[in-house]
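> Pasting the sequence and the predicted model now:
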Amino acid sequence: MAFLAVIGHPVGHSLSPLMHNSTLWMYRLPHRYLAIDILPENLRNVINSLWKLEFIGFNITIPHKEQVAKIAIELSEEAASTGAVNTTIRKSDGWAGFNTDVEGFISSFSRLNVRMIDTCLILGAGGSA
């Protein structure tokens, strides 16, 4: 069995485990998706533990996106340009970091037929905002 997780603080309210475990079950994949609440001062130790426990990847939410970007051994173009990681996958020598928020943001505008302009206001917080 392979393990995945969402990490953050707090994450008890997250619907990610329900959503992902339902999909994993539907496709009969032998994986489990967990929510792991991590205080900022414990982040590096927990990520090292996820590696030792052979997790295959994890998602990141507040307040850890920027710190995980500093820990990842490689970053996608989006993660490098935002300085924030929300998805990791296990590589042979460490975690590769990605930022899927950028594509989600752009896709949302496209689906709504909103024209991309030079200036916009983003309401939010954290690395991706």
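Alright, I've got the coordinates.
> use CA for all of it now, contacts and neighbours both
Will do.
> Show me the strands in the protein, by range?
2-8, 31-37, 57-60, 74-75, 87-91, 94-98 (DSSP state E).
> Save those strands as CSV, and put in distance to residue 118 and mean neighbour count too.
Below are the strands of the chain laid out as CSV (distance: least, Cα to Cα, whole Å; neighbours: other Cα atoms under 10 Å):
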stretch, distance to residue 118, mean neighbour count
strand 2-8, 32, 20
strand 31-37, 37, 18
strand 57-60, 29, 22
strand 74-75, 26, 19
strand 87-91, 28, 18
strand 94-98, 25, 23
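> any chance of these in a markdown table, with distance to residue 104 too?
Below are the strands of the chain laid out as a markdown table (distance: least, Cα to Cα, whole Å):
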| stretch | distance to residue 104 |
| --- | --- |
| strand 2-8 | 18 |
| strand 31-37 | 21 |
| strand 57-60 | 15 |
| strand 74-75 | 18 |
| strand 87-91 | 13 |
| strand 94-98 | 13 |
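> Pasting the second one now:
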Amino acid sequence: MKPYPTVTTKLVILLGNPLGHSISPPMHNRVFERLDLDYCYMPVEVTEENLPTVFAGLARMNVAGFNVTIPHKTNIIKHLDELDPLAATIGAVNTITVRDGKTKGYNTDGEGFIRSFEEETRSTVHGKSFFLLGSGGAARAIAMTLAFHGAEKISIHNRTAAKAEDLADEINKKIRPCAAAAGQPPDSLRKSLAESDVLINTTSLGMHPQEEVLPLEESLLSPHLIVADIVYNPLMTRLLKSAQGKGCPIVPGLGMLIYQGAAAFKLFTGVDPLVDQMAEVAHSLMAARQ
């Protein structure tokens, strides 16, 4: 990569709000440099109100693509020219390519989570029962992809019960009948968790600077659960620490970030990423923040 962007440099833009915690820019830029690619990855914080104007302007610049994070993964869809079939099924986008002035949305979140989960646990998602906290863009991607990969059952819990019910219905109609909304009362949650193999926090609860926030009561954790958290800042969230203290195997969120980023890198450039370099940067930066 050139020491600074020039008129020929292809830009990759991260859209979201807030973005101060993100390690995606250095993770991608390290690999651009190592592969001698004339690309530059840049974060752009944007509000929901300004998203249409900012996205339209950037898409007409020398941009190869975008990554999209909270809170824009679903709202961005209406501004795209085309959707990959998996992203259309999921109903959320985290990666966008720009080719010949046309934008196309993809979703690499679910595959990134599954690759991280299976490597960390040395097991497969096939045949397992999952309990998801949240029903936003990341939850949609993970739940839909789990259903594609043969999850036995997917229980979804959200503070707004109707949103969990809507997502479960979509999974059952679009993929196969394997999802249900988890009830709100503690006894109902406890029963759903007792019947699950894996708990996944897909919300932002516990993310810096609110590290002490738990996405569910600690008393609901049980040693039979594998506990995964897609929050990666901090590396060890309060949920993961609590789960580990209960004897649960854990899956931190950094692996998902690395693998979804690697898949996006290939879409932006057409070049296989150096996943080990991405992981080295990610772990180094996060260790320095602890």
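Cool, the structure landed. From a predicted model like this one, the values you see are computed outputs, not experimental measurements.
> that older thread, so which of the strands of structure 1 gets nearest residue 15 of structure 1?
Proximity to residue 15 of structure 1 (Cα to Cα) singles out strand 31-37 among these, at 9.1 Å.
> equivalent range in structure 2 for the closest one?
On the basis of TM-score structural alignment, strand 31-37 of structure 1 is assigned to residues 39-45 in structure 2.
> shouldn't residue 155 of structure 2 be in contact with residue 190?
No - counting by Cα atoms under 8 Å, residue 155 of structure 2 does not reach residue 190; the two are 11.9 Å apart.
> higher neighbour count, those two?
Shown here are residue 155 of structure 2 and residue 190; by other Cα atoms under 10 Å, residue 155 has more neighbours (25 against 17).
> what's the helix or strand for that one?
Using DSSP states H and E, residue 155 of structure 2 maps to strand 153-157.
> what span of structure 1 lines up against that strand?
Counting by TM-score structural alignment, strand 153-157 of structure 2 falls onto no part of structure 1.
> How about stretch 266-285 of structure 2?
Stretch 266-285 of structure 2 lines up with nothing in structure 1 when matched by TM-score structural alignment.
> Let's check: the centremost residue of structure 2 is which one?
residue 109 (4.2 Å; Cα atoms, centre = their mean).
> Test my guess that it contacts residue 142.
Yes - using Cα under 8 Å, residue 109 of structure 2 is in contact with residue 142, at 6.7 Å.
> Can you show me the helices along structure 1?
Secondary structure of structure 1 (DSSP state H): helices at 16-26, 43-52, 65-71, 77-82, 101-111.
> Figure out which of those is closest to residue 58 of structure 1.
Evaluated over the helices of structure 1, closeness to residue 58 of structure 1 peaks at helix 43-52, with 8.8 Å, by Cα to Cα.
> That closest one vs structure 2, mean deviation?
Following the fit onto structure 2, the mean deviation recorded for helix 43-52 of structure 1 is 0.9 Å by mean Cα distance after the TM-score superposition for structure 1.
> Just want the angle from whatever helix or strand residue 141 of structure 2 lives in to strand 129-133.
Assigned by DSSP H and E, residue 141 of structure 2 belongs to helix 137-148. Relative orientation of helix 137-148 of structure 2 versus strand 129-133 (axes from the mean of the first three to the mean of the last three Cα atoms, to 10 degrees): 170 degrees.
> Does anything pack onto helix 137-148 of structure 2? Which helices or strands?
helix 85-90, helix 109-121, strand 129-133, helix 161-174 (3 or more Cα pairs under 8 Å, 6 or more residues apart in numbering; DSSP states H and E).
> With distance to residue 260 of structure 2 added, can I get those in CSV?
CSV is the format used below for these (distance: least, Cα to Cα, whole Å):
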stretch, distance to residue 260 of structure 2
helix 85-90, 13
helix 109-121, 4
strand 129-133, 19
helix 161-174, 21
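> what's the most buried one of the ones you listed?
Sort those by mean neighbour count, taking mean count of other Cα atoms under 10 Å, and strand 129-133 sits at the top with a mean of 25.
> what's that one packed up against?
If contacts are counted by 3+ Cα pairs under 8 Å, 6+ apart, strand 129-133 of structure 2 sits against helix 137-148, strand 153-157, strand 198-201.
> what's the mean distance for it versus structure 1?
The superposed strand 129-133 of structure 2 is, by mean Cα distance after the TM-score superposition for structure 1, a mean 2.1 Å from where its aligned residues fall in structure 1.
> From residue 26 of structure 2, how far off is residue 17 of structure 2?
Note on residue 17 of structure 2: its distance to residue 26 of structure 2, by Cα to Cα, to the nearest Å, is 18 Å.
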